[in-house]
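In: could you look at this predicted model? Sequence included:
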Amino acid sequence: MIAVKGYGTKHSFTGLKAYAFERKEAGAHEVEIAVLYCGVCHSDIHQAKNEWSNTVYPCVPGHEAVGRVTKVGAHVSKHAVGDIVGVGCLIDSCRQCEPCGHGEENYCEGPNGALATYNGPMVPSAAGTENTYGRTNTYGGYSDVLVVDEHYVLKIPASLAPEVAAPILCAGVTTYSPMKHWGVKAGDKVGILGFGGLGNMAAKIAKAMGAQVTVFTRTEEKLEQATRIGVQGVLETDKDALKALKGTFDFILSTVPEKHDVNPFVALLKRDKTLVVVGALELLEPVNNQEVAFHRKSVAGSLIGSIADTQEVLDFCAAHQIGPDIQIIPIQQINDAYKKVIDGDVRFRYVIDMATLKEDTAFSEF
């Protein structure tokens, strides 16, 4: 077994703290990774606080991890010791169901679905049984070591700084995948609802695709941020501006991470076009079906992205020289960072420097 240090929590009502735990040694098809950086996703907060009512404790968050390969199994062929690699939202799937057969592991229909990088499987194993990772839970990238099957490990392009690449593993693919699926192309008019970590990445990707991008946000400050990256900004509360945009958009992506009303934005779609929600998993405000039916519009959802999509978006960002705006923090500031994410006081993505784990001298055990 490998002795691992990280940050996690045992309860929904406590903050994260330094913990020591173990991972199994890399198997024949697995790689061992020394984690260098890990992004802070709003999903980490939802899970740590059990806001989706499915958290398995102890919980060690983190699914935007970038590190260096330190060991490979005997049959590993995709990665070598010394490679800079990434681990995103999933680390395994059944590999036998129809979605897995089509390279869409994120929609795995196996007994437990896709195995999440942390808090997996989403449906805990029966009492007394373990999953292939040696326990009834998985621990994520807020740690100094990960061990993952080579198929679920991504190659980080040399032109992407590892700390910049980290949020692309979730924020990047979560926004890229639906734009790819719904065929966003050069010249399309694309709306991005919300301008936090996902919205910032979505706007940059859509712009790089050649789309005309409009960001809908609640604050004047973020309008200025939108202008800074070369896209249009509109206040969500500006009813006159929204009225002028009615029926003009080819695609709208909602990145808002909580329950919200999409109806004002459904009205902005052209006939036969789609608004996709990626930021919120809970129920939304009811959709006005008159607006949908009279113009054959769609409101849809999308869940992260496949392993292939994740590699594609990493390569896309490298090719177009784009990446998220990040703030690097020591892991000791993680609880304060969570508060700032909730308050919207981050521009735009926190990334943890995992080397700061060495500053902790006392680690509790799970």
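Out: Arrived safely, thanks for sending. Numbers count the residues shown, from 1 in each chain.

In: C-alpha from now on. contacts and neighbour counts both.
Out: OK.

In: what's the nearest residue to A280 if we skip its chain neighbours?
Out: Using C-alpha to C-alpha, 6 or more residues apart in numbering and skipping the chain neighbours, the partner closest in space to A280 is P257 (4.6 Å).

In: now do A166
Out: Excluding its sequence neighbours, the residue lying closest to A166 (C-alpha to C-alpha, 6+ apart) is E64, at 5.0 Å.

In: would you confirm that that neighbour contacts V164?
Out: No: assessed by C-alpha atoms under 8 Å, E64 is found out of contact with V164, at 10.3 Å.

In: where does I304 sit, in terms of helix or strand?
Out: Under DSSP states H and E, no helix or strand contains I304.

In: residues contacting the residue lying closest to it once chain neighbours are set aside?
Out: Using C-alpha to C-alpha, 6+ apart and skipping residues adjacent in sequence, the residue nearest I304 is T174, 4.1 Å away. Listed by C-alpha atoms under 8 Å, 6 or more residues apart in numbering, the contact set of T174 reads 198, 278, 302-305.

In: most neighbours, which of the residues you listed?
Out: In terms of neighbours by other C-alpha atoms under 10 Å, these top out with L198 at 31 neighbours.

In: that residue sits in which helix or strand?
Out: When elements are assigned from DSSP H and E, L198 belongs to helix 197-208.

In: what about versus this one:
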Amino acid sequence: MFLELSFLTYSPLRHWKVGKGHKLAVLGLGGLGHMAVKFGVSFGAEVTVLSTSPEKEADAKKLGAHKFIVTKDEEHLKSVTGYFDFILDTVSAPHDLNLYLSLLGVNGVHICVGAPPTPYQTHAFSLIGGRKSLAGSLIGGLPETQEMLDYCAEHHIVSDIEMIDIKNVHEAYDRMMKGDVRYRFVIDMASL
């Protein structure tokens, strides 16, 4: 679980050399998003969490995010139009990509690591105005995995999990469907 959470966010941030001087938005503060915040901050980027859930602001700040934008608040969202160099999109629910592309500056890159169940509907002008890029990332190879593990060990970066007994798996599923997880459930194998 740690490898999945970490690698899906570490690999694209390293590939695009996100670091000092960059403005990174992390779209979605869940299992992937919380690791993206940790890596982005550790790499020296200014990190902003974009979320539909205002109640996640305290968590975002605790994880190290410099800013928090509630995406349902149009005025708040307008304040970051054209602001970001990178958006790391961890959302697996359907969402309007065009809205988020408007938050990128010139040469900005929107990196998809979440996997919504429906295809994106992207307008050409969302990309060509500002020479923006839309990209995706999954995983790298063994050398990069080892690099990430070494980096995490050196910088004390771990994923935040809730350990559960196998008997509570249905309750955990219900909580997951409500978005009430900080940030992944892990089954205690001793409870089998």
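Out: Sure, I can see it. All values reported here derive from a predicted model rather than from experimental measurement.

In: do you know how far the residue nearest to A166 of the first structure is from V266 of the first structure?
Out: Distance check for E64 of the first structure against V266 of the first structure: by C-alpha to C-alpha, to the nearest Å, it reads 31 Å.

In: surely the residue nearest to A280 of the first structure meets H42?
Out: Yes: the criterion here is C-alpha under 8 Å, and P257 of the first structure meets it with H42 at 7.3 Å.

In: just the helices in the second structure please.
Out: Ranges of helices in the second structure, per DSSP state H, are 2-15, 31-42, 57-63, 74-78, 97-101, 124-128, 142-155, 169-177.

In: so which of these gets nearest R184 of the second structure?
Out: helix 31-42 (5.6 Å; C-alpha to C-alpha).

In: average offset between that closest one and the first structure?
Out: Superposing on the first structure and averaging over aligned pairs (mean C-alpha distance after the TM-score superposition for the first structure), helix 31-42 of the second structure comes out at 0.5 Å.

In: that helix aligns to what range in the first structure?
Out: Counting by TM-score structural alignment, helix 31-42 of the second structure pairs with residues 197-208 of the first structure.

In: quick one: contacts of that stretch?
Out: 41, 168, 171-172, 174-176, 179, 184, 190, 192-193, 212-215, 229, 231, 255, 279, 317, 320, 322-325, 347-349.

In: do stretch 62-80 of the second structure as well
Out: Here stretch 62-80 of the second structure has contacts from 34, 37-38, 41, 46-54, 57, 60-61, 103, using C-alpha under 8 Å, 6+ apart.

In: now it, how far from the chain's geometric center?
Out: Centroid separation for stretch 62-80 of the second structure versus its chain: 14 Å, with C-alpha atoms, centre = their mean, to the nearest Å.

In: same question, stretch 260-268 of the first structure
Out: Computed by C-alpha atoms, centre = their mean, the chain-centroid distance of stretch 260-268 of the first structure equals 23 Å.

In: so it matches what in the second structure?
Out: Aligned by TM-score structural alignment, stretch 260-268 of the first structure falls on residues 95-103 of the second structure.

In: quote the end-to-end distance of that stretch.
Out: 14 Å.

In: in that stretch, what counts as buried?
Out: By 16 or more other C-alpha atoms under 10 Å, the buried positions in stretch 95-103 of the second structure come out as 97-98, 100-103.

In: end to end, how far does stretch 319-331 of the first structure reach?
Out: One end of stretch 319-331 of the first structure sits 30 Å from the other (C-alpha to C-alpha).

In: can you tell me what K61 of the second structure aligns to in the first structure?
Out: Alignment note (TM-score structural alignment): K61 of the second structure maps to T227 of the first structure.
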